[in-house]
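*Asks:* Below: sequence and its predicted model.
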Amino acid sequence: MGLNTGSTPGGDDGAPGQWLRRAASVADTVFDGAEFVGGYAVLRWDTGLGGIALVHSLIGGNADCEAVVRALRERHGERLAARYACVAAAQTGTQVTQPYVPRLLACDLDAPGRQYETTWAELATVLGQPAPYWFHAVRDRDTIAAWRPGAPPAVVPAHDIATPVTALVELAANEPDGSPAAELCWYLAREVRRRGHASTSRQIAELRKNAADGGDGAHLVLGAVPAPLTRPDPHEPAEMVRRAGWLSITERRDVLAHRVADFAQRWGTQDWHTGALTRVRPDLCATAHEWAQRLVPTVPGQPPTALEKVLLDNGRPAATHVLLNDPVAGIPVLHQSPGTRNAHLLTYALQRLPTSSPLAAVVLSCDLCWIRTQDGTLWLAPEQEGWGIGFGYAGNGCHALARLVDVLLEDISAPAVRPDDPDAPRGLFELLRDTPSDGTTTYTRAQLLAARTG
């Protein structure tokens, strides 16, 4: 089935798209195999006017033409111009037309920085055959390396290239029976596969409909299709199991735990026990100084725990940084640039406080909210990453803090609030809104209860 594409991207001579139009007149085009560079799979064809690359990202859904050219230049140096004349980069986003047809961007090597949109029909004309496309959930490196023109689609277990599940499976396989970490990892691995299979199957069906209707999808072939699922949809473990699983994983020091933690950072999970990344300045705040007194150095000479590694990665490790531990909250603390005017402590707020002692006071100082419980312990207020809490103004952060204080007055172990949680009583919000943003303000439990009911 053909497609009359009308004008190609770009204008007349000198406009983007010129190389593709020139190459369309070449009689013989020869497939030259694949190379892998900078996280990209690069399939190359030889034409009489130079080489053309069709690129799929192996680290994310989309391949950026300019990033690909930079990676290829690092690999080939001065030989690049002789090897490639044009780079076409497959995307996961759709063309304007519906149903689903993946976008295709291109840039010419003699016009760097001029990325433009092209069509699969235009590329197929240059290649003399439909070009292969791999949906991101079936981008298997070995399968792409083995592809040849005319090959049927490979059958690949669906996965997510941005969140690979190999570490989940390997960690779960070595856990004892009844392990919360194993139950959690098996569930996540199967859920990633289920989602990848569902989304790819849906998009393939839409693409085939587009091709049957004579759309641009008729000018590409599938490099792979998802393998059938042979299990029922996975059942999510109970919240307590999920939380226990993540807690045991984050305390481990082996590389599998590190990889599973990296998966969690990419995937996102509310059951991970730490929340917002928080900077603390004990030199500017008496409350922060009190908290910092309980910090202890980590044992030297041992690998970091999974949670420590996440913090170190976020903290841009430097030789001068010192890794500490909060033994009460059970979380790492990174002392950055000690001995300088920019010294500060980097740590995490918790998703929920691991205590049964009721809230005794809220301390607001240096843009941070602290919770003091009746046993005298000081805690950073629970806070989810991306959903900040604040005071001294009428914005979302203050509404979030009012909601948090409202629930902590009833249940000290309540989780950090979410944007869709119910609003707090107006009096409590107004109290926090009118709190001075400078200095330190402490509200006792009695004051907070009075504001809530006033």
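*Replies:* On my side now, so go ahead. Numbers count the residues shown, from 1 in each chain.
*Asks:* For the rest of this, base every contact and every neighbour count on C-alpha atoms.
*Replies:* OK.
*Asks:* Let me see the ranges of the helices in the stretch 151-300 of the chain.
*Replies:* 166-173, 180-212, 239-250, 255-267, 286-292 (DSSP state H, counting those that start in this stretch).
*Asks:* one more structure, for comparison:
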Amino acid sequence: MAAALGQPAPYWFHTLRDRDAIAAWRPGSAPAVVPARDVATPITALTELAADEPDGSPVAEVCWYLAREVRRRDHTLVTRQIAELRKDAAGGGDGAHLTLGAVPASLLRPTPPEPTETVRRAGWLSIIERRDVLAYRVADFAQHWDGGRDWHTGAVTDLYPVSCTTAQEWAKRLTPAADDQPPTVLEKGLLRHADDADVLLHDPITSLPVLHHSPGGRNARFYTYSLQRLPTRSPLAAVVLSGSGYTCWIRTQDGTLWLAPEREGSGIGFGYSGNGCHILARLIDVLLDDISASAARSSDPAAPRGLFELLRDTPCDRTTTYTRAQLLAARTN
């Protein structure tokens, strides 16, 4: 290629592959100056959404921060790659046969500090309640970026009312979702699982969408989101463990039934000694003291051994209820 061009062949690093700059290149051209950006993490939706927000908006603060952080990371990466290429060329390596097709534009504004957790959660709460295409795109970015770490929702879970009386109790409070407008970000996420006969519902306690899959059929079940924190001050009164070793319900002293908080990718379970049981034991341990504590992580400190063993030895082929007194006794055993 160098022989055909009469000079070293042009090379564009991944984050510098600007279509117009590549098309305009000619032998002897100086490297184009283009923004460093990875096509796998486009920031256009972030900047467009932020541009329409009022001053002081947590949505804008979250979106601007992420857009600038992506640019900073891409710029840092390609700057290091260019330095390595030049070092290789100076040592007579393969880099000596290449010339840069583009270099990154300078970052003229430093990336601000990351917004506080309160601001991040407020921003995402507003975004995922929206019903417009731009919000969908920003939400998709978040899922690829960090899995929606700062959303108030966690894992998507499925519930089987045919085999779980607790799910039947929970289902009685569900109401029809609005059908005269586009879905919210969260509703759109559930609708990926939907068939034509499925029904979209609403949980008035958590304000979360619920998808009723195959209503009336043998395989009828519900899809919904768990929360990362329970929005209540009522203390934990009981834990209900139901079906197949993975569905955990929390009943608070005011009688409200909640799905146990769960993070995406950090499954909870019982009836075995694996990681899911350890995570559930950690969760129950903290909820006994603080009902609004966040969903447990696998990296959290281990729960008391007695509490873990109680969950490990719980049968997973039936529904088991543990009262607060029983859980506290196990924790101190």
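*Replies:* Perfect, I can see it now. Note that the coordinates shown come from a computational prediction; the quantities given were computed from them, not determined experimentally.
*Asks:* What's the TM-score once they're superposed?
*Replies:* Remark: TM-score between the superposed chains equals 0.94 [TM-score structural alignment, normalised by the length of structure 2]; 330 aligned residues with a CA RMSD of 1.8 Å.
*Asks:* that older thread, can you tell me which of the helices of the stretch 151-300 of structure 1 is nearest to Val155 of structure 1?
*Replies:* helix 180-212 (11.5 Å; CA to CA).
*Asks:* Distance from that closest one to the middle of the chain?
*Replies:* Relative to its chain's centre, helix 180-212 of structure 1 lies at 17 Å (CA atoms, centre = their mean, to the nearest Å).
*Asks:* cool, stretch 367-384 of structure 1 as well?
*Replies:* Distance, centroid of stretch 367-384 of structure 1 to centroid of chain: 29 Å (CA atoms, centre = their mean).
*Asks:* Residues contacting that stretch, please?
*Replies:* The contact list for stretch 367-384 of structure 1 (CA atoms under 8 Å, 6 or more residues apart in numbering) reads 275-276, 291, 329, 349-353, 357-364, 389-391, 415-418, 437.
*Asks:* and what of stretch 229-249 of structure 1?
*Replies:* 179-184, 187, 190-191, 194, 197, 257, 260-261, 271-273, 306.
*Asks:* again, only this time at 7 Å
*Replies:* Pro180, Ala181, Leu184, Tyr187, Arg190, Glu191, Arg194, Ala257, Asp271, Trp272, His273 (CA atoms under 7 Å, 6 or more residues apart in numbering).
*Asks:* same thing with stretch 44-61 of structure 2?
*Replies:* Residues contacting stretch 44-61 of structure 2 (CA under 7 Å, 6+ apart): 63-64, 67, 119-120, 122-124, 126-127, 134, 137-138.
*Asks:* could you pull out the strands for structure 2?
*Replies:* 9-11, 32-34, 98-100, 102-104, 153-159, 175-176, 199-203, 208-213, 221-227, 236-242, 247-252, 257-259, 320-323 (DSSP state E).
*Asks:* quick one: the third one to structure 1 mean distance?
*Replies:* Read that as strand 98-100 of structure 2. Average distance, strand 98-100 of structure 2 versus aligned residues of structure 1 after superposition (mean CA distance after the TM-score superposition for structure 1): 2.9 Å.
*Asks:* Tell me the helices and strands packed up against that strand.
*Replies:* strand 9-11 (3 or more CA pairs under 7 Å, 6 or more residues apart in numbering; DSSP states H and E).
*Asks:* Any of the contacts of stretch 367-384 of structure 1 buried? List them.
*Replies:* 275-276, 291, 329, 349-353, 357-364, 389-391, 415-417, 437 (16 or more other CA atoms under 10 Å).
*Asks:* Nearest residue to the most centrally placed residue in structure 1 in space, please, no chain neighbours.
*Replies:* In structure 1, the centroid-proximal residue (CA atoms, centre = their mean) is Arg266; its distance is 3.4 Å. Take Arg266 of structure 1 and drop its neighbours on the chain: the residue closest to it by CA to CA, 6 or more residues apart in numbering is Thr163, 6.3 Å away.
*Asks:* What's the match for the one you found in structure 2?
*Replies:* In structure 2, Thr163 of structure 1 lines up with Thr41, judged by TM-score structural alignment.
*Asks:* Trace Thr442 of structure 1 over to structure 2, please.
*Replies:* Match for Thr442 of structure 1 (TM-score structural alignment): Thr321.
*Asks:* is it true that that match touches Leu241?
*Replies:* Yes: between Thr321 of structure 2 and Leu241 there is a contact under CA atoms under 7 Å: 6.3 Å.
*Asks:* list residues touching both of these two?
*Replies:* With CA under 7 Å, 6+ apart, Thr321 of structure 2 and Leu241 have no common neighbours.
*Asks:* Give me the distance between the match of Thr163 of structure 1 and Arg137 of structure 2.
*Replies:* 11 Å (CA to CA, to the nearest Å).
*Asks:* try Thr332 of structure 2
*Replies:* Taking CA to CA, one finds Thr332 of structure 2 at 48 Å from Arg137 of structure 2.
*Asks:* of these two, who's got more company?
*Replies:* Arg137 (18 against 10; other CA atoms under 10 Å).
*Asks:* post-alignment, stretch 62-71 of structure 2 versus structure 1, mean distance?
*Replies:* Mean for stretch 62-71 of structure 2 is 0.7 Å (mean CA distance after the TM-score superposition for structure 1).
*Asks:* Over which residues of structure 1 does that stretch lie when aligned?
*Replies:* Residue span in structure 1 matched to stretch 62-71 of structure 2, by TM-score structural alignment: 184-193.
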